[in-house]
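K.L.:
sequence first, predicted coordinates after that:
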Amino acid sequence: MLSRIALRSVLARQSASTALVARTSATDVSGARDEVNFPRPVRGEPGKVRLGFIPEEWFQFFHSKTGVTGPYTFGVGLITYLFSKEIYVMEHEYYTGLSIFLIVYYGTKKMGPQVAAWLDKEVDSVEKSWNEGRLQTVKALEDAIANEKDSQWRAQGQELLIEAKKENVLLQLEAAYRERLMNAYQEVKRRLDYQLEKAALERRISQKNMVDWIVANVTKAITPDQEKQTLDRCIADLGALAARK
C-alpha cells in the first residue's frame, strides 16, 4: 500500500514537472506564446463514416487487404457466426434493440442533417464567443500597453517641464543676482562720487580762502607811496608801448 502511494506521488511530481517544462518552452522570455513551434489547438472535425456509425478508416484498413467487399463480408460473417453459435441470442431485447436501431437510423437519416447543422452552428457560436473573449482580452491588454506607453511619454514630458522650470528659476536667480550687483555698484559709485565731490569742494574752498588771505595780506602790505609809484610806472610803460606803435 505504501509503495503504491509513493509511486503515485512520484508520477504526480513527474507530470507536474513535465507540464511546467511544456509551459515554459511554449512561452518566450517576454511571456508571449510561441505560435510557430507551439500553435494553438484547433477543434477537430469528426471523420467520415459509413452506415451512420462505422469510421471510414475501418473500410480503408480492409480495402488494402481484402478489397472493397472485405469489410462488409467480415461484418456479415461475424454476425452470422454470432447468431449461428448462439453467442448472441435473439431474444425479445434483441428485437427491441433492432427496433430502436431502425428508429434511430431513420431519425438520423431524416433529421440528422438538420440536427448536425444546428449543433455545428451552436458549436461555432460557442467557439466564436470564446474567441471573442480572448480577442477582447488581447485588445484590452494592448490598450493597457498603449496607455502605459502614453503615460510614460507624459511622464517624460513632465520631466522636461520640471527641467524647464528649474532653468527658469536659475535664470530668475541669475537676474536677481545681477540686479543686486548693479545696485551695489551704483551705491558704491554714488558714495565714491560724493567723496570725490566733497574733496573737490573742500579743495576749492581752501584755495579760495588761501587766495583771499594772500590778496588781503598783500593789499595790507602795500603803502600809498608804493601804490603811487607802481601806478606811475604802469602809466609810463603804457606810454612807451604806445610810442612804439
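P.N.:
Nice, thanks for sending it over.

K.L.:
C-alpha only now, for contacts and for neighbours.
P.N.:
Fine.

K.L.:
for whichever strand or helix holds residue 76, buried residues please.
P.N.:
Per DSSP states H and E: residue 76 is located in helix 70-84. By neighbour count on 16 or more other Cα atoms under 10 Å, the buried set for helix 70-84 is 70, 71.

K.L.:
could you do stretch 105-118 as well?
P.N.:
For stretch 105-118, a neighbour-count test (16+ other Cα under 10 Å) marks residue 105 as buried.

K.L.:
what does stretch 29-49 give?
P.N.:
residue 33.

K.L.:
now do the end-to-end distance for that stretch.
P.N.:
Using Cα to Cα, to the nearest Å, one end of stretch 29-49 lies 45 Å from the other.

K.L.:
and the residue most central in space within the chain, how far from residue 142?
P.N.:
The centroid of the chain falls nearest to residue 149 when counting by Cα atoms, centre = their mean (2.2 Å). Using Cα to Cα, residue 149 is found at 10 Å from residue 142.

K.L.:
and the helix holding residue 76, what other elements does it pack with?
P.N.:
helix 56-66 (3 or more Cα pairs under 8 Å, 6 or more residues apart in numbering; DSSP states H and E).

K.L.:
follow-up on the earlier one: check contacts around the residue nearest to the centre of the chain.
P.N.:
By Cα atoms under 8 Å, 6 or more residues apart in numbering, residue 149 lies in contact with nothing.

K.L.:
how far is the host helix or strand of residue 164 from where the chain is centred?
P.N.:
Assigning secondary structure by DSSP H and E places residue 164 in helix 92-221. Offset of helix 92-221 from its chain centre (Cα atoms, centre = their mean, to the nearest Å): 14 Å.

K.L.:
another one to put next to it:
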Amino acid sequence: MLSRIALRSVAGRQSATTALVARGSATDAVGERDEKNFPRPVRGEPGKVRLGFVPEEWFQFFHSKTGVTGPYTFGVGLATYLCSKEIYVMEHEYYTGLSIFVMVYYATTRFGPKIAQWLDKEVDAVENNWNEGRVENVKFLEQSIEEEKAAQWRAQGQELLIEAKKENVLLQLEAAYRERLMSAYTEVKRRLDYQLEKSNMERRIAQKHMVEWIVANVMKAITPDQEKQTLDRCIADLSALAAKK
C-alpha cells in the first residue's frame, strides 16, 4: 500500500515536472492554456484495497483465473505452507506482532474512517486553497485586462480630445486672422476717408478763397459813379415793376 502511494507520488511529481517543461507548448500565442491537448493535472486518488492493505488489482488478477475464492485460497494456503514448513517460525515476536496487528486492525476499523474523513477534509481544504489562489489570480488578471482595455479606450478618447483641441486652436487662429484683417481694413478705410476729407476741405477752402478774391477784385473795379448809376437803374426798374402791378 505504502509502496503504491510512493510510486504514485513519484509519478505525480514526474507528471508535474513534465507539465512544467511543456508549459511553453501548452500555451498558445495569447497566453491561454490548451485544455484539450494539455489538460491540467488532477490529484491522484489511491485505488481500492481489500482487508485494509491488499490491492484490488491482486484480486482481479486471481479472479480471471481462479474465481472469487482464488485470492483467499492462495493466501491461506501460502500461510499454511510457510507455517507447516517452519519457514515462518512462530516465536514470541510472532504473538507480539499478532497482538499489535489486532490492535492496529481495531484502531483502523474503529478510528480509521474518522481519521480518513478528517484527512480528506484537510486535503480538500489545501486543494481548495490552491484553487482559490489560482481563481483569484485569474480574476485579478482578467480585471487587469479589463482595466487595460479601459485605459486603451481612455487613450483613444484622449486622441479625440487632442484632435478637438487642434481644431479649436485652428478656429482661434482663423478668428485672430479675420480680426486682424478687419482691423487692417478699418485702418486703411479710416486713412482713405481722412485723405478724402482732406481733399474736400482743401477744395472748399480753395473755392472760398477764389470767390472772395473774385468778389474783392470786382468790388475794387466798380467806381462810385458806376455804383450810383447801377443803384439808380435798379430803383427805376423796381418803380416800373411796381407801376405795372
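P.N.:
Cool, the structure landed. Since we're looking at a predicted model, the values are computed, not measured.

K.L.:
so how far does the helix holding residue 76 of structure 1 sit from its counterpart in structure 2?
P.N.:
In the superposition with structure 2, the average deviation recorded for helix 70-84 of structure 1 is 1.8 Å (mean Cα distance after the TM-score superposition for structure 1).

K.L.:
identify all contacting residues around that helix.
P.N.:
58, 59, 62, 63, 88, 89, 90.

K.L.:
what angle do helix 56-66 and that helix make with each other?
P.N.:
100 degrees (axes from the mean of the first three to the mean of the last three Cα atoms, to 10 degrees).

K.L.:
most neighbours among the contacts of helix 70-84 of structure 1, which one?
P.N.:
residue 59 (19 neighbours; other Cα atoms under 10 Å).

K.L.:
quick check: nearest residue in space to that residue, chain neighbours excluded?
P.N.:
Spatial nearest neighbour of residue 59 of structure 1, chain neighbours left out: residue 71 (5.8 Å); criterion: Cα to Cα, 6 or more residues apart in numbering.

K.L.:
map that neighbour onto structure 2.
P.N.:
Matched by TM-score structural alignment, residue 71 of structure 1 corresponds to residue 71 in structure 2.

K.L.:
of the contacts of helix 70-84 of structure 1, closest to residue 180 of structure 1?
P.N.:
residue 58 (104.3 Å; Cα to Cα).

K.L.:
contacts only, for the closest one.
P.N.:
Counted by Cα under 8 Å, 6+ apart, residue 58 of structure 1 has contacts residue 71.

K.L.:
next: the one 10 residues further on.
P.N.:
When the contact criterion is Cα under 8 Å, 6+ apart, the partners of residue 68 of structure 1 are 59, 62.

K.L.:
quick check: which element contains it?
P.N.:
Here residue 68 of structure 1 is assigned to no helix or strand, by DSSP H and E.

K.L.:
ok so, going back, what about the helix or strand following the helix holding residue 164 of structure 1, distance to the chain center?
P.N.:
Counting by DSSP H and E, the element after helix 92-221 of structure 1 in chain order, helix or strand, is helix 224-244. Relative to its chain's centre, helix 224-244 of structure 1 lies at 112 Å (Cα atoms, centre = their mean).

K.L.:
now helix 224-244 of structure 1 against helix 92-221, angle please.
P.N.:
100 degrees.

K.L.:
what is helix 224-244 of structure 1 packed up against?
P.N.:
Helix 224-244 of structure 1 packs on no helix or strand, going by 3+ Cα pairs under 8 Å, 6+ apart.

K.L.:
format the contacts of helix 70-84 of structure 1 as TSV; extra columns: distance to residue 244 of structure 1.
P.N.:
Below are the contacts of helix 70-84 of structure 1 laid out as TSV (distance: Cα to Cα, whole Å):
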residue	distance to residue 244 of structure 1
58	167
59	168
62	170
63	169
88	185
89	188
90	188
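
K.L.:
closest to residue 24 of structure 1 among those?
P.N.:
residue 58 (39.3 Å).

K.L.:
how close does the closest one sit to residue 50 of structure 1?
P.N.:
9 Å.

K.L.:
one more: residue 207 of structure 1?
P.N.:
Look at residue 207 of structure 1 and residue 50 of structure 1: by Cα to Cα, they are 144 Å apart.

K.L.:
re the thing from before, how near is the equivalent of the residue nearest to the centre of structure 1 over in structure 2 to residue 143 of structure 2?
P.N.:
Using TM-score structural alignment as the criterion, residue 149 of structure 1 maps onto residue 149 of structure 2. Relative to residue 143 of structure 2, residue 149 of structure 2 is positioned 10 Å away (Cα to Cα).

K.L.:
and for residue 60 of structure 2?
P.N.:
52 Å.

K.L.:
over to residue 124 of structure 2?
P.N.:
The value you get for residue 124 of structure 2 to residue 143 of structure 2, if Cα to Cα is used, is 27 Å.

K.L.:
residue in structure 2 matching residue 51 of structure 1?
P.N.:
Match for residue 51 of structure 1 (TM-score structural alignment): residue 51.

K.L.:
let me see the contact set for that match.
P.N.:
Applying Cα under 8 Å, 6+ apart, no residues qualify as near residue 51 of structure 2.

K.L.:
one more time with 10 Å
P.N.:
Neighbouring residues of residue 51 of structure 2 by Cα atoms under 10 Å, 6 or more residues apart in numbering: residue 105.

K.L.:
same check on residue 200 of structure 1?
P.N.:
194, 206.
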